[in-house]
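Colleague: Sequence and computational prediction follow.
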Amino acid sequence: MKLCMLKKLIREKLIIQQSEILLYLKSQHCTLMVSASIRSSQKPNKDGIRSPKIPGSALDHDNIDYRESQNSLTPQHKIKRAMTKNQDIERDENSLQEEIKVPLISQEKRDGNVENGNGSELQIKEERFMVYLSTFVAVCGSYAFGSCAGYSSPTQSAIRDDLSLSLAEYSLFGSILTFGAMIGAITSGKIADYIGRKGAMTVSSGFCVAGWLAIYFAKGALLLDIGRLATGYGMGVFSYVVPVFIAEISPKDLRGALTTINQLMICTGVSVSFIIGTFLTWRALAITGIVPCAILLVGLIIIPESPRWLAKNGNEKEFEAALRRLRGKSANISEEAAEIQDYIETLEKLPKAKVLDLFQRRYLSSVTIGVGLMVFQQFGGINGICFYTSSIFESSGFPADVGTIIYAILQVIVTALGATLIDRAGRKPLILVSAFGLVLGCLLTGSSYYMKEHGIAVNAAPALAVTGILVYIGAFSAGMGAVPWVVMSEIFPINIKGVAGSLATLVNWFGAWACSYTFNFLMSWSSYGTFILYAAVNALAIVFVIKVVPETKGRTLEQIQTAINA
């Protein structure tokens, strides 16, 4: 009997010990899980140590109350409590794992979001790096354009003296640049459509390099004129293909600012040529014109082709690869790619456009906007005022060299400011503010000539003339100089972009020639009347922009076409 009782007690003792061991292991497991949860969300203390315990909890086996309550229990109560706790712990463990899992997942998501938040700027920069690089390479062509345009002014006397050129021969050297640019404008669209935007920039760079070398080695008027004609042709192609390429590769939120850099770099090229031409020989200045072309040719090897041109020509794999490079490896390009493809497929159903097709009803709005802006840009007087700034300053009694330096610096600064505003303020507001400034500048300058001719406040006339010219140049640089090129690159459907872009560029160059050619004749007719006439043209530009030109800010090229044709 005693032996049976002893065996029973031993068996109960073993069961109690096993239950307590099981309870301990379970509780320790839960404690570790809770500690892990705490560590995942808890900040370290000042010593950098996280506490894994929950003091005073039922799971803390170092707690005094817990030990005393365990010692006071009978074996039967211990068994029952152990079994109950075992079941409760299993239940609690499952629920605790779920509760721990959710916060950990949420925390992981939050951490991921924080990391993405902190790294979003870096990620955006990485995704847009290729767009920025491609734009930089392309605007080397714009800088080359400016170098060509600004070359003749500081080198006139030196070239005439070294090569014994007559005034008529040097005048031909200066004006033949415009004729070369007009030829380049006529062919630029076809070249860009046939061999691509990169191919067109390569051809343009080749002509510029050949032209600069011809000028450098010139011993007489013939080679000098051939070189000038070649650089003019390169300018004409650059003037079309650079803004079009930038518009086609840029995301919609950057397109305006990046396209405006085209005009900024033209201004920079002109200004740098003015400045360094004062201390370099005319042959050395010609060599500096090769530098941007060389950078462009090397850069074209690295950057991708326009995705829209690739899609238009059926190069589907190359199209997706180019778009992926421009938008970044992690970017979702499916929506943009589908939109471009759908638009291209719609255009493929239409016949290839010719010049006469531009005047069909469905294209008339785009052509009117693109060509109209070029007309108002040039016939508002910019090239006449630009080419004869020095004489205007001299005739008004202001030092010509000081005025020219102020003119060049102001042009670059205001153009850069316009580039930062174009995607914030929009295209139309910038053109309208610019046109109002042009009207004001013309009226101020015209008033100064009127006062001088009629003997009214003669001492104030020079200051008024200088103020008017600087207001005019600042206003032109703020909007009318760059924005028409931006809109031209956006406004034409891709199936007529080559033909329509060539027409708009040709009109621009013709306007530049006509304005510069007629300026002296108009000034001899009436100096103040000339500026009143320019003011009237710029006032008409305000009406044209308000009534006809749409806002293209924040829209894809395909959305712009939908809005125009609606």
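Modeller: Yep, it's here. Numbers count the residues shown, from 1 in each chain.

Colleague: CA atoms for contacts and neighbours, from now on please.
Modeller: Will do.

Colleague: Please, where are all the helices along the stretch 151-300 of the chain?
Modeller: Under the criterion DSSP state H, counting those that start in this stretch, the stretch 151-300 of the chain contains helices at 152-163, 167-216, 221-249, 255-276, 282-288, 290-302.

Colleague: Check the ones you listed for me and report the most buried one.
Modeller: With neighbours defined as mean count of other CA atoms under 10 Å, those peak in mean count at helix 221-249, which reaches a mean of 27.

Colleague: from the middle of its chain, how far away would that one be?
Modeller: Relative to its parent chain, helix 221-249 has a centroid offset of 22 Å by CA atoms, centre = their mean, to the nearest Å.

Colleague: Which neighbouring elements make contact with it?
Modeller: Using 3 or more CA pairs under 8 Å, 6 or more residues apart in numbering; DSSP states H and E as the contact test, the elements touching helix 221-249 are helix 75-149, helix 167-216, helix 255-276, helix 307-312, helix 483-491, helix 497-525.

Colleague: Grab the nearest non-local neighbour of A247.
Modeller: Setting aside the residues directly before and after it, A247 is nearest to R255 in space (CA to CA, 6 or more residues apart in numbering), at 5.6 Å.

Colleague: quick revisit: let me have the helices and strands packed on helix 221-249 in TSV, extended by distance to L540.
Modeller: Shown next, in TSV, are those (distance: least, CA to CA, whole Å):
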stretch	distance to L540
helix 75-149	28
helix 167-216	26
helix 255-276	23
helix 307-312	35
helix 483-491	15
helix 497-525	16
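
Colleague: Give me the three-state assignment for the residue lying closest to P484 once chain neighbours are set aside.
Modeller: The spatially closest residue to P484, leaving aside those adjacent along the chain, is L373, at 5.6 Å (CA to CA, 6+ apart). Recorded secondary structure, L373: helix (DSSP: H, G, I helix; E, B strand; the rest coil).

Colleague: so L373 makes contact with V486?
Modeller: No. Using CA atoms under 8 Å, L373 is not in contact with V486, being 10.6 Å away.

Colleague: putting a second one here so we can go through both:
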Amino acid sequence: MADRSYVYEPVSIEAPVKTQAHSMEQGQLWRQYIIAGVANIGIMATGFALGWTSPVNLKLLHPDDTPLSRPVTNDEISWIGSLISIGAMFGPFIGGFLASKVGRRWGILLSSVPLIVGFILMIAVQNVGMIYAGRVFWGLAVGILYTVSPMYCAEIATDDKRGALGSFLQLFVVFGLLLVYGVGPFVSYFALQYVGIAVVAVFCVLFFFMPETPMYYLNKDDIDSAAKSLQFIRGKSRAGVQAELDKMAAEVTTANEKTANLSDVFRGANFKAFYIVCILVAVQQFSGINVVLFYMATIFEAAGASLDSAIATIIIGAVQVGASAITPLVVDRLGRRMLLLISCTGTTVGLGLLGVYFILDTNGSPVVDNMRFLPILALVLFIVTYCVGLGPLPWAIMGELLPIEVKALASPIATAFCWMVSFLVTRYFNPIADAVGMGVAFLIFGVCCIIAFFFTFFVVPETKGKSFQEIQEMLAGKPGARGLWVLTICKVLGADRGPKEF
């Protein structure tokens, strides 16, 4: 049954007449930004949940403001921080199921259920086990939204704006982080939970009136609802969206001719898309972003900064928001690969500087006293360049590369893999840092960013401005300009042949 929770302009059931005026119809393309923004308010709520430990850990260590009868231990703090990743490993499979069975829109809306359950558990908390459970429920919501939201944004976007809408995920995550960083230290434990519930409530109310994606309706052979959805998103008449609708229908028809099952994810061009996405989300976590943010206070202390830790955290949150706001403005001009290469370079330099500083400091080098500014400089460089590329673009690329017929199967696996890596990095960083030193640990993360640079340069295809069909043709091996360019370089270097162009 077609979704009727929002109002469309009346559409004639007669076949539209394609006139020159209709083909040049401008519409209201800003609508896709509004719709994607509302969809990502749910992502903002997950950012709130991810950053929740920053202000709350201090409250739990001194539980006068919480219902706990005793302070939590350091080991419990570690589990509280990492259990959200456990929930996020399972959430993608729920999200993939919901996206294919009830639609992208309802999949996103239903993510509010585990979010609300998590906040209720935090309010009713009587022991640490309830906090653990709340973090797992939040993780389920994170996994659902990180799977379905990129899918939704990719499917409502025009080809030339898909990168911008895909990068909204990172922007709204850091909005959520900044909110919890800015409010958490200055309100009670209980008041903070109510702020989180308010964010979820706003998300539910606003997104309820947003449309389902045309692609989902076309997959269900509901062409009329797909047309109405596309009209609502583009702000055009039926005749004005007919050409785009026909193109979408052709892509869906081609995809539906292939009966997709799990084994299809690991075949041919599907597998190319899948392993590219998996490696990108893995290097995102192996960049050490969560560890760097966790040790922010240590980095400020090493620099001799006199700022209060709460104020310092708010400043870093604001830097994240500012940097993340750059990507939607430039990603469809510079392209995904260029921003990823810039990001990998900047994060490598930032981690290298942090690593060298901590090694010198550990060894008692006298030059450290003249380099107290270096940790903050390195921290800002790392965060800015991470938020420009490695933060948002793996999710945007996931929504673009994975073919329609396997997207609901492959996206959950890739997202679950991301959060498994996140859990391993956050849970076991301390033992590794104790064994080799924090400076060496940061250098290891830097090496991972170097690997990400070369992987992006030689393997990741550029999807800027390309339709889903054109992207699949690239993955299938049809050469493009970059392939000819790389082949020329290889010939100059004396190689017989270059790497195959995706």
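Modeller: Received, thanks. Quick caveat: nothing in here was measured; it's all calculated off a predicted structure.

Colleague: Could you get me the TM-score between them?
Modeller: With the length set by TM-score structural alignment, normalised by the length of structure 2, the two chains reach a TM-score of 0.84; 445 aligned residues with a CA RMSD of 2.0 Å.

Colleague: hmm, back to that, among the helices of the stretch 151-300 of structure 1, which is nearest L470 of structure 1?
Modeller: Nearest to L470 of structure 1, of all these, is helix 255-276, at 15.0 Å by CA to CA.

Colleague: elements contacting that closest one?
Modeller: Applying 3+ CA pairs under 8 Å, 6+ apart, one finds that helix 255-276 of structure 1 contacts helix 75-149, helix 152-163, helix 221-249, helix 400-425, helix 483-491.

Colleague: Dump those helices to TSV, plus distance to C267 of structure 1.
Modeller: As requested, those are exported to TSV (distance: least, CA to CA, whole Å):
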stretch	distance to C267 of structure 1
helix 75-149	6
helix 152-163	14
helix 221-249	13
helix 400-425	6
helix 483-491	14
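
Colleague: Let me know which of these is the nearest to I542 of structure 1.
Modeller: I542 of structure 1 lies closest, by CA to CA, to one member of those: helix 483-491, at 13.2 Å.

Colleague: Next, the angle from that closest one to helix 497-525.
Modeller: In terms of direction (axes from the mean of the first three to the mean of the last three CA atoms, to 10 degrees), helix 483-491 of structure 1 departs from helix 497-525 by 160 degrees.

Colleague: equivalent range in structure 2 for helix 483-491 of structure 1?
Modeller: Aligned using TM-score structural alignment, helix 483-491 of structure 1 spans residues 393-401 in structure 2.

Colleague: The matching stretch vs structure 1, mean deviation?
Modeller: Compared with structure 1 after the fit, stretch 393-401 of structure 2 shows a mean deviation of 0.7 Å (mean CA distance after the TM-score superposition for structure 1).

Colleague: Contacts for that stretch, please.
Modeller: 146, 150-151, 153-154, 162-163, 165-167, 169, 273-274, 277, 280-281, 284, 336, 340, 411, 463, 468, 471-472 (CA atoms under 8 Å, 6 or more residues apart in numbering).

Colleague: What of stretch 377-390 of structure 2?
Modeller: So stretch 377-390 of structure 2 is contacted by 170, 280, 284, 289, 292, 299, 316, 319-320, 323-324, 326-327, 336, 339-344, 346-351, 353-354 (CA under 8 Å, 6+ apart).

Colleague: Do I have it right that N86 of structure 1 meets L23?
Modeller: Yes. Counting by CA under 8 Å, L23 is a contact partner of N86 of structure 1 at 6.2 Å.

Colleague: a markdown table for the helices of the stretch 151-300 of structure 1, including distance to I542 of structure 1?
Modeller: Below are the helices of the stretch 151-300 of structure 1 laid out as a markdown table (distance: least, CA to CA, whole Å):
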| stretch | distance to I542 of structure 1 |
| --- | --- |
| helix 152-163 | 32 |
| helix 167-216 | 26 |
| helix 221-249 | 23 |
| helix 255-276 | 20 |
| helix 282-288 | 39 |
| helix 290-302 | 36 |
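
Colleague: Specify the stretch among those helices that is closest to S334 of structure 1.
Modeller: helix 221-249 (15.6 Å).

Colleague: Output the residue interval of structure 2 matched by the closest one.
Modeller: Aligned using TM-score structural alignment, helix 221-249 of structure 1 spans residues 128-156 in structure 2.

Colleague: Out of the helices and strands packed on helix 255-276 of structure 1, which is closest to S526 of structure 1?
Modeller: Nearest to S526 of structure 1 among those is helix 400-425 (21.7 Å), distances taken as CA to CA.
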